[in-house]
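> Sequence unavailable; structure follows:
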């Protein structure tokens, strides 16, 4: 069976999932698009099972950019992101320029931007917001930086003031970093309690700590990226006793996938959420309605 046929069959499965829920499609807040030379390095890192991956991680959707965009459209993902992130100073403004161009030619992509703790960060973040950025990505683990760094204080303040969400990889999965865990980002939230942090991967493996933060700060959200999948549950399972808290936070959990760099089919993320047994109302909120409200997308 060809890859094209496989993708067509999977698209039918994904569409059947959201159609069963009566949704107009999916909104995925955690997908990756970036300059090809950067993506090639990211994929090479995954292929080598680098230290921050720490296990074999085959990439299921190793496709050209236009094919990846079409794949999401075929799945019925009506809005997605271009999560990109610098690992050193001097990269973020260049990445933001690329992301602005990508968003301009890809209208279903939520214009995404990023930053790094460096003297020019407040200026280029403000410029990105002025240019239409609707969501930011902060990768504390890959960047290896302290989110409480005073070079970022004005950046967090700008994002809080404008209500611009920032998807933040601040949990310690798959391996801990110097500044991962709920403590450092919790200090940022104490300074900027209105900051719309979206905790990537539900904060795995510190699920409980990040649920605590979400309950403490009403603007904190959680994304589902790779959580509950067989790939993650094997080593860092979500505590079953915490499932009622996810129901309590129903309006602040968002679908994320990590597409295209995932080691399983996209539909498996949806199946993993479904088998939690939290109900169709919860699934509708998580897979579409919460993000539609956050980003002001048309109601269904």
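Cool, the structure landed. Since this is a predicted model, take the numbers as computed values, not measurements.

> switch to C-alpha atoms for all contacts and neighbour counts from now on
Fine.

> my read: residue 27 touches residue 78, true?
Yes - counting by C-alpha atoms under 8 Å, residue 27 does reach residue 78; the two are 5.8 Å apart.

> Have a look at these two and say which one is more surrounded.
Taking other C-alpha atoms under 10 Å, residue 27 and residue 78 do not tie; residue 27 has more neighbours (24 against 19).

> Next SSE downstream of the helix ranked longest in the chain?
Looking across the chain with DSSP state H, the single longest helix is helix 3-20. Scanning forward in sequence from helix 3-20 by DSSP states H and E, the next helix or strand is strand 26-27.

> Strands of the stretch 101-250 of the chain, start to end?
All strands of the stretch 101-250 of the chain, identified by DSSP state E, counting those that start in this stretch, fall at 109-110, 112-114, 135-139, 166-169, 197-199, 221-223.

> Adding mean neighbour count and distance to residue 128, write the ones you listed out as TSV.
Shown next, in TSV, are the strands of the stretch 101-250 of the chain (neighbours: other C-alpha atoms under 10 Å; distance: least, C-alpha to C-alpha, whole Å):
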stretch	mean neighbour count	distance to residue 128
strand 109-110	24	13
strand 112-114	29	7
strand 135-139	25	9
strand 166-169	24	13
strand 197-199	29	18
strand 221-223	27	22
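
> could I get these as JSON lines with distance to residue 8?
Shown next, in JSON lines, are these (distance: least, C-alpha to C-alpha, whole Å):
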{"stretch": "strand 109-110", "distance to residue 8": "22"}
{"stretch": "strand 112-114", "distance to residue 8": "28"}
{"stretch": "strand 135-139", "distance to residue 8": "30"}
{"stretch": "strand 166-169", "distance to residue 8": "30"}
{"stretch": "strand 197-199", "distance to residue 8": "31"}
{"stretch": "strand 221-223", "distance to residue 8": "26"}
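
> Comparison target below:
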């Protein structure tokens, strides 16, 4: 998730006002009459995909994160490149790592069969992210809906807006504040790393070069991630070694034991301002899950296209 200028740090209130005015048009009952079967349709597809490959739940959740951080939650990440713009799929944070596009395609096809031309790809992604969390035993929540889809995408915006696994705490905070998200939101949303996996390229430097890491933990992953770049780059390791397929608070317990896989993970518990929140979540899973839900809803409110803005794509990969 790449850099955001620290200039944005001074504008969180202004951004919050912008986000609030747009998201006021979103409502949990948006499809009650126009597509009442939308939730069952999407849930069935998500759970089928997770049953085939557990990792897919985390991949879909990550797509939602990476979409919302780039010009708002508008499904721009799903667009393929065109002669008119270079999309976000090959941005640094997404290239060879963002996945789950075929799952979203399958969901959209099923939704179109049930309710043609009604449900946006942006809303499909928001609901699918929620269902992915629930599939791993995570919390449920009512998703606010009514987003429309972008007609363009921006690789440049993705490169500058998505926080990277190399970020220190200061840059993480700045990146989230640029989206109107608080430090509390940062820590809670990072808890999504309780599921999913990362590639060797994302954690190689941490397991070989950093000192704030448990020795046994580092050695364990060195066996699967050679020091030399280009060797084993795509080998995977779970972000939460303890319970990789359960949406729980072990991610935070791991951080306290210096077993954060990514540099950015361990930064949340490294003698800084977020240590207390990490400790609290490590001791109270219920509070973590409640704060995660609140932060997910807040993130889903980032600059949605509503009303006559954008469109309802028939195919999530291309504009109509």
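Okay, I see it. What you see is a predicted model, and the numbers here were worked out from it, not measured in a lab.

> Superposing both, give me the TM-score.
Overlay of the two chains. TM-score (TM-score structural alignment, normalised by the length of structure 1): 0.27; 122 aligned residues with a C-alpha RMSD of 5.4 Å.

> For the longest helix of structure 1, buried residues please.
Neighbour-count burial for helix 3-20 of structure 1, with 16 or more other C-alpha atoms under 10 Å as criterion, is recorded at 7, 10-11, 13-15, 17-18.

> same for that helix, what does it pack against?
helix 65-75, helix 266-274 (3 or more C-alpha pairs under 8 Å, 6 or more residues apart in numbering; DSSP states H and E).

> swap the cut-off to 10 Å and go again
Helices and strands touching helix 3-20 of structure 1, as assessed by 3 or more C-alpha pairs under 10 Å, 6 or more residues apart in numbering; DSSP states H and E, comprise strand 26-27, helix 65-75, strand 77-81, helix 266-274, helix 280-284.

> right, so the ones you listed: which one is the most enclosed?
Highest mean neighbour count among the helices and strands packed on helix 3-20 of structure 1 (mean count of other C-alpha atoms under 10 Å): strand 26-27, with a mean of 26.

> could you point out which element follows that strand?
helix 36-47.

> got the angle between that next one and helix 65-75?
Orientation of helix 36-47 of structure 1 against helix 65-75 (axes from the mean of the first three to the mean of the last three C-alpha atoms, to 10 degrees) gives an angle of 70 degrees.

> List the buried residues of helix 36-47 of structure 1.
So for helix 36-47 of structure 1, counting by 16+ other C-alpha under 10 Å, buried means 43, 46.

> Then stretch 50-63 of structure 2?
Using 16+ other C-alpha under 10 Å as the burial criterion, the residues of stretch 50-63 of structure 2 that qualify are 50, 54-63.

> now, which of the residues you listed lie within helices?
Cross-referencing these against helices under DSSP H gives 50, 55-63.

> With distance to residue 101 of structure 2 added, can I get the residues you listed in a markdown table?
Listed next are these as a markdown table, based on distance: C-alpha to C-alpha, whole Å:
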| residue | distance to residue 101 of structure 2 |
| --- | --- |
| 50 | 14 |
| 55 | 13 |
| 56 | 10 |
| 57 | 12 |
| 58 | 13 |
| 59 | 9 |
| 60 | 8 |
| 61 | 12 |
| 62 | 11 |
| 63 | 9 |
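
> Can you tell me which of those comes closest to residue 295 of structure 2?
Of all those, residue 61 has the smallest distance to residue 295 of structure 2: 13.3 Å, by C-alpha to C-alpha.

> how much space between that closest one and residue 50 of structure 2?
Going from residue 61 of structure 2 to residue 50 of structure 2 by C-alpha to C-alpha, to the nearest Å gives 12 Å.

> Mutual contacts of the two, please.
Contact criterion C-alpha atoms under 10 Å, 6 or more residues apart in numbering; residues shared by residue 61 of structure 2 and residue 50: residue 132.

> on that earlier part again, from the buried residues of helix 3-20 of structure 1, which is closest to residue 39 of structure 1?
Using C-alpha to C-alpha, those come closest to residue 39 of structure 1 at residue 7, 21.5 Å.
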